[in-house]
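Peer 1: Generate a structure from the sequence data that follows.
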Amino acid sequence: MNGIVFNAGASAFTITAPPLLTLTLSGVGITNSSGTMQNFVTTINGSGGEGAIVFNNTATAGSMTTFTNTGSAFSGVFGGFTQFNNTSTAGSGAFINNGGTVSGAFGGFTAFNSSATAGSGTFTNNGAGVASSTSGGSTGFFNTSTAGNGTFTNNGGTTVSGAFGGTTGFNNGSTAGSGTFTSNPGTVSGAFGGITDFLDTSTAGSGTFTNNGTGVSGAGGGFTRFFGTSTAGSGTFTNNGGTVSSTTGRGNTVFFGTSTADNGNFTNNAGTVVGALGGRTQFSESSTAGNATLIANGGLGSGGTIQFFGSSTGGTARMEVFNNGAGTAGNLDISFHDAPGVTTGSIEGSGAVFLGAFNLTVGNNNLTTTFSGVIQDGGLNGGTGGSLTKMGNGKLTLSMASTYTGGTTITKGTLLVTNQTGSGTGTGAVQVNKGTLGGTGKITGAVTVGTGTSSGAILLPGKSATNPGTLTINGALTFNSLSTYKCVLKRSVVKASKATALGVTINSSSSFTFVDNGSGTLTVGTVFTVINNTSANTIFCTFSNLADGSVFTSNGNNFQASYTGGNGNDLTLTVVP
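Peer 2: As a prediction, the model looks like this:
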């Protein structure tokens, strides 16, 4: 059939595709000038016969049209369906795919093949009810078809435990385009939430996805899932927490296989009441966070969470976790991961990071960020001995005390510690292989600058090369060969960098660099303590370019070095004539 035309003023009609019969539209499709909603229904029977409406070539479903695909009432039998092939389009039609009504029955569905598009259509995939293990209604995209800018709602299962929710599925190389997708939770305990799935090489495009948490204890939340080599594209994803205390029922986005979050934006919101789970983004198997931005917010219930399992990777993603001032903080949790741990772009915010027994490496995106939350061992999978590694050209500032126990390593870039209580780097040792350790905070463990075999490791107390301060180390401080102690003088406030440590060892070939900022002549006799050694022992050895008693000149002033200054065991610089 070429098409169906509803002329101006025409009455409302209901056109039914009965079992075993297909209404095929291969020309213009449907033209509705009546100003009245026109209805199309596909039905089924118990012998496996489905009614169908099929659009071929460039046919369109038109406007002010509603298509209802009936769910099956027979186990093992498919529901009625509407199908788009070639370059046909759903226009601005409304499509309702109902769930099956008995156990093992399939729901009604709408399918897009070839290069067909959902246009600006509205699609409602209803969850199953009445019986357990019953499929919900679905919309499926195949080949290179696209969701266009359609609106899709996947409702959760209803009425009985075990009922499945409605689904939207993308297969092959299909794309979500700029569509809007909402997956709602089940409405009774044990019922599953609605789902949007991406398989094969499909992509979320620039779509908007909302996965809602449940308001019913024991019901499942909405899901978006990625399998195979599918990608989140530049989509926007919101995973909402539950609204009732429950061990299930949060909104989820989950990655499997080698799928990627790509350049997507993911927001995971906390549960809205005490005991409600927070929304979650989870990476499993060999999936990757890509170059995504992932946000986990805190709230009254459990905070939103970002989780890594298996051999998944953090890519160059930006991890933002927040406390939000009340309840449980949003968090990043790598405690389920395989050894040795996760490498990602950056961390920032005021939330929590759980390391379990593994290493978190940050800095892969070279950004400059501040983390004011707590980095700690443990997490949902427990574990102790978690560690932190700073890589990349950016700067990470740790402004609060942390409690992880496995130590800290700097391989590149800058790590600033600015906490005022506790230890900014947990309880373990700090190793600077390359890059800079600085700040005005406190460190509990021993600090070693340099590997002894290569240059590029720097200790710079203070916040920058123009802003000196005191870095307090409650353990021993060791400068290995080829390492550098960079001391900054700010003449305007008569202040120099100072490292306080419990014992100081300076190995051969380590060097001292003096950065003199500002102008003006300093008063003769002014003393700057640049290493405050709180141990009873003297400083072991000297910097290769700063002998004990030596004098150097900078900006018109002479400075004399002493390794027995202060209480007799500090490194001081005294302004001399």
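
Peer 1: From here on, just use CA atoms for contacts and neighbour counts.
Peer 2: Will do.

Peer 1: ok, L294 to G233 distance?
Peer 2: 14 Å (Cα to Cα, to the nearest Å).

Peer 1: same check, this time on V28
Peer 2: V28 is 33 Å from G233, by Cα to Cα.

Peer 1: same thing with G303?
Peer 2: From G303 to G233 the distance is 26 Å (Cα to Cα).

Peer 1: which stretches of the stretch 451-577 of the chain form strands?
Peer 2: Here the stretch 451-577 of the chain has its strands, by DSSP state E, counting those that start in this stretch, at 457-464, 467-468, 470-473, 477-479, 484-490, 495-496, 498-501, 504-506, 511-517, 527-533, 551-554, 557-565, 570-576.

Peer 1: now those as JSON lines including distance to N155 and mean neighbour count?
Peer 2: Formatted as JSON lines, the strands of the stretch 451-577 of the chain follow (distance: least, Cα to Cα, whole Å; neighbours: other Cα atoms under 10 Å):
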{"stretch": "strand 457-464", "distance to N155": "52", "mean neighbour count": "25"}
{"stretch": "strand 467-468", "distance to N155": "57", "mean neighbour count": "20"}
{"stretch": "strand 470-473", "distance to N155": "56", "mean neighbour count": "24"}
{"stretch": "strand 477-479", "distance to N155": "60", "mean neighbour count": "24"}
{"stretch": "strand 484-490", "distance to N155": "61", "mean neighbour count": "22"}
{"stretch": "strand 495-496", "distance to N155": "64", "mean neighbour count": "22"}
{"stretch": "strand 498-501", "distance to N155": "60", "mean neighbour count": "24"}
{"stretch": "strand 504-506", "distance to N155": "65", "mean neighbour count": "22"}
{"stretch": "strand 511-517", "distance to N155": "64", "mean neighbour count": "17"}
{"stretch": "strand 527-533", "distance to N155": "65", "mean neighbour count": "24"}
{"stretch": "strand 551-554", "distance to N155": "73", "mean neighbour count": "13"}
{"stretch": "strand 557-565", "distance to N155": "73", "mean neighbour count": "20"}
{"stretch": "strand 570-576", "distance to N155": "70", "mean neighbour count": "22"}
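
Peer 1: And this one, please, so the two structures can be compared:
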Amino acid sequence: MEIHLPTHKVLCSASLLLASLAAGHAQSTWDYSATPDKNWSTVTNWSTDASPAGTAVIFGNTGTTANSTTVGNIVDTSFTGANALSSLLYNQSATSATAWQVTQIGSGQTLTVNGAFTVGGYTSGNNFTQTAFTGGGALNINASSSSFLVSNGSNTSGGTGNLQARAVLDLSALSTFTANVSTFGVGSGNGAGYGTLYLADTSTITASTFTSGGSASIYNGNTSNTIYLGTTTTLNVGTLSLAGTRTFGQVKFRPASSGGANSSAVTGGTLKIRGADGVSGAAMLVGGWTGAFAANGSSVVDLTGGTVDAKVTTLKVGTTTTNNNANSVSATLTVDGSASVFNASGQVTVGETTGGTNGTLSGILNVTGGASFTADSILLGNQTAGAIATNGTFRVSGANTSVTVNNNLTTGSRSGTAAVSATVEVSAGTLLIGGNLAEGSGAANVNSTVNLSGGTIDLTHGNISVDTFSFTGGALKNVASFSAATTGGLSLLNSSSLEFGIDPSFTTLNLTGLLSLSGTSNLQLSLADGFAPGASFVLVSNDAAEAISGIFGTINGAAVGVGNTFFLTNDQGSFQYELSYTGGDGNDLVITAVPEPATCLLAGVGLVGLLWRGRSVRAARLSP
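Peer 2: This next block holds a predicted model:
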């Protein structure tokens, strides 16, 4: 026999269940009734008519206010040490966005919680649980074996779920927030709800896992979990998973239009990412989806306008393991800022599918604004199984942006049955690759593209093997071999530059296809200090009989001298070379040393002496 409880009893049951997290500890529930004040130290404001020190504190519907800035209760004395709370739960069950529990922590006061901290926690119903902390004091969650959760869910199944169920924690008007917990979750409870977190001006979070994303069991529609970063944020976490599971989300520095209690924008904010020990690297995932979708959507971690100091082991941007129901989903990570340093000791994967059918998954990684980014290797567009179209895009832009890939940058790998595409775009800055820029396994079914319109791609004597290479600006440097199956050959358009370093490790570029030069293209050559150059260097060796098309407009940015001559200079001196477009076997790009004038003069004097001696010998032989 089915038993149907009234809705209010279901909600009360849920509240009691959540409160049981503090089992074994006395409970104190806020029951403020307008007099005499809103202070925590006033014992009549609590259900026990006693201090809440050391107890499990609960805030329900009593004492809510109409917005996030109107204070409903005041921490007027510190709760630390033996007086710290055993847990703290905000579980008001409003059904509109106009009900808030607002806790003010006064300047110089600290509120410490030695157990679970929860805002919301419902798994059914249409609940709005909105909580804000304000003031110049500090909130400290010190519970290394407990959880931190900001989430409300719906039990709706088989579709979009209940898009209104939500939990919000606004710390934007609070001075300091620290959390040392086992798991830290925003919108990561059961059901289809979502969560929003505004971090404090200064926030430090230590956890085994930090997760922003909904339940894998129920899709939550297009609604996003959102995290707004404060001025200084430190994340010491073992695994950092943002905007994934079966939900979309966003992470960014708090803008002025965020709707938080602090209406001002964060300018010049900083985000530091480390492992849980605060020293090693974290495993980072942006947009890691494990469930099917009923609509298109995107997850975005946009760190524009701030400074990032990140140390990670692996980084994945956009992954899925199951069906997409013919929908398109994407994940984007943007690292920005001239002082930003992002270091991945392992592989960076952008766009990865490991199963499922239908739909499209896209991963996008942007490094811009002068940021420094280092990875052991990068894989764009990785389809290990299934039939979901898989795209990976990597963009480098902004003056002084520096990206170093210690090993290979792989443009697509396909073991499944759907299309795979990989795109590298460099418009400014430098992309330095210690290995090769080439397709991976299943290359015959991968579409790979490189667009170089500015900045520099330096292969450090590695190889390029892609389908399409568009070279409209910038510089291509130190390439050992080059092939572009679709575009064929290497075409330098506009003022693009082909660069070689003349040093003991010099490598000829072995070219498949035609070398085509525009009248404004540039040949850039540098001579390493301490290196005495040889007589001749084959810069480009063509694989076939095609003649080089066109000529360079400049060498090292200057007009070419008479007879295609130019000078290279290092600490050993200045050396004159001549450029030939018909060197080697007749169609190679070759530079050859021009003998010094003194050497030419000495050779001329020697020749005159030989001629004079020859004539003297002949005259002697003819005399009687």
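
Peer 1: now the strands of the stretch 451-577 of the first structure as TSV including distance to S103 of the first structure?
Peer 2: Shown next, in TSV, are the strands of the stretch 451-577 of the first structure (distance: least, Cα to Cα, whole Å):
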stretch	distance to S103 of the first structure
strand 457-464	65
strand 467-468	70
strand 470-473	66
strand 477-479	69
strand 484-490	72
strand 495-496	77
strand 498-501	71
strand 504-506	74
strand 511-517	77
strand 527-533	76
strand 551-554	86
strand 557-565	84
strand 570-576	80
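
Peer 1: Compare G303 and G233 of the first structure and say which is more crowded by neighbours.
Peer 2: G303 (33 against 24; other Cα atoms under 10 Å).

Peer 1: What does Q431 of the first structure correspond to in the second structure?
Peer 2: Under the alignment (TM-score structural alignment), Q431 of the first structure pairs with N451 of the second structure.

Peer 1: what's its match in contact with, if anything?
Peer 2: By Cα atoms under 8 Å, 6 or more residues apart in numbering, the contact set of N451 of the second structure is 423-426, 469-472.

Peer 1: repeat that for 7 Å
Peer 2: The contact partners of N451 of the second structure, by Cα atoms under 7 Å, 6 or more residues apart in numbering, come to 424-426, 469-471.

Peer 1: Ok, S144 of the second structure next?
Peer 2: With the criterion set at Cα under 7 Å, 6+ apart, S144 of the second structure makes contact with 180-182.

Peer 1: cool, and G378 of the first structure?
Peer 2: Contacts of G378 of the first structure by Cα under 7 Å, 6+ apart are 335, 354-356, 384.

Peer 1: measure it to S387 of the first structure for me?
Peer 2: With Cα to Cα as the criterion, G378 of the first structure and S387 of the first structure are 11 Å apart.

Peer 1: and what of G428 of the first structure?
Peer 2: In terms of Cα to Cα, G428 of the first structure sits 8 Å off from S387 of the first structure.

Peer 1: Neighbour count: those two, which is higher?
Peer 2: Comparing G428 of the first structure with S387 by neighbour count (other Cα under 10 Å), the higher total belongs to S387, at 27 against 22.

Peer 1: In the second structure, where's the longest strand?
Peer 2: Scanning the second structure for the strand with the most residues, using DSSP state E, yields strand 341-367.

Peer 1: returning to that earlier point: among the contacts of S144 of the second structure, which one lies nearest to S47 of the second structure?
Peer 2: V181 (27.9 Å; Cα to Cα).

Peer 1: The closest one maps to what in the first structure?
Peer 2: Structural alignment (TM-score structural alignment) places V181 of the second structure against T210 in the first structure.

Peer 1: Beyond the helix or strand in which that match is found, next helix or strand please.
Peer 2: In this assignment (DSSP states H and E), T210 of the first structure forms part of strand 208-211. On the C-terminal side of strand 208-211 of the first structure, the nearest following helix or strand under DSSP H and E is strand 223-226.

Peer 1: With the second structure overlaid, how far apart is the helix or strand just after that next one on average?
Peer 2: Under the assignment DSSP H and E, the closest C-terminal helix or strand after strand 223-226 of the first structure is strand 236-239. In the superposition against the second structure, strand 236-239 of the first structure averages 4.0 Å from its aligned positions (mean Cα distance after the TM-score superposition for the first structure).

Peer 1: Give me the contacts around strand 236-239 of the first structure.
Peer 2: Taking Cα under 7 Å, 6+ apart as the rule, strand 236-239 of the first structure contacts 207-212, 251-253, 264-269, 279-280.

Peer 1: residue contacts, R615 of the second structure?
Peer 2: By Cα under 7 Å, 6+ apart, R615 of the second structure has no neighbours at all.

Peer 1: if I look at it, how far off is L622 of the second structure?
Peer 2: 11 Å.

Peer 1: what's the answer for A84 of the second structure, then?
Peer 2: A84 of the second structure is 123 Å from L622 of the second structure, by Cα to Cα.
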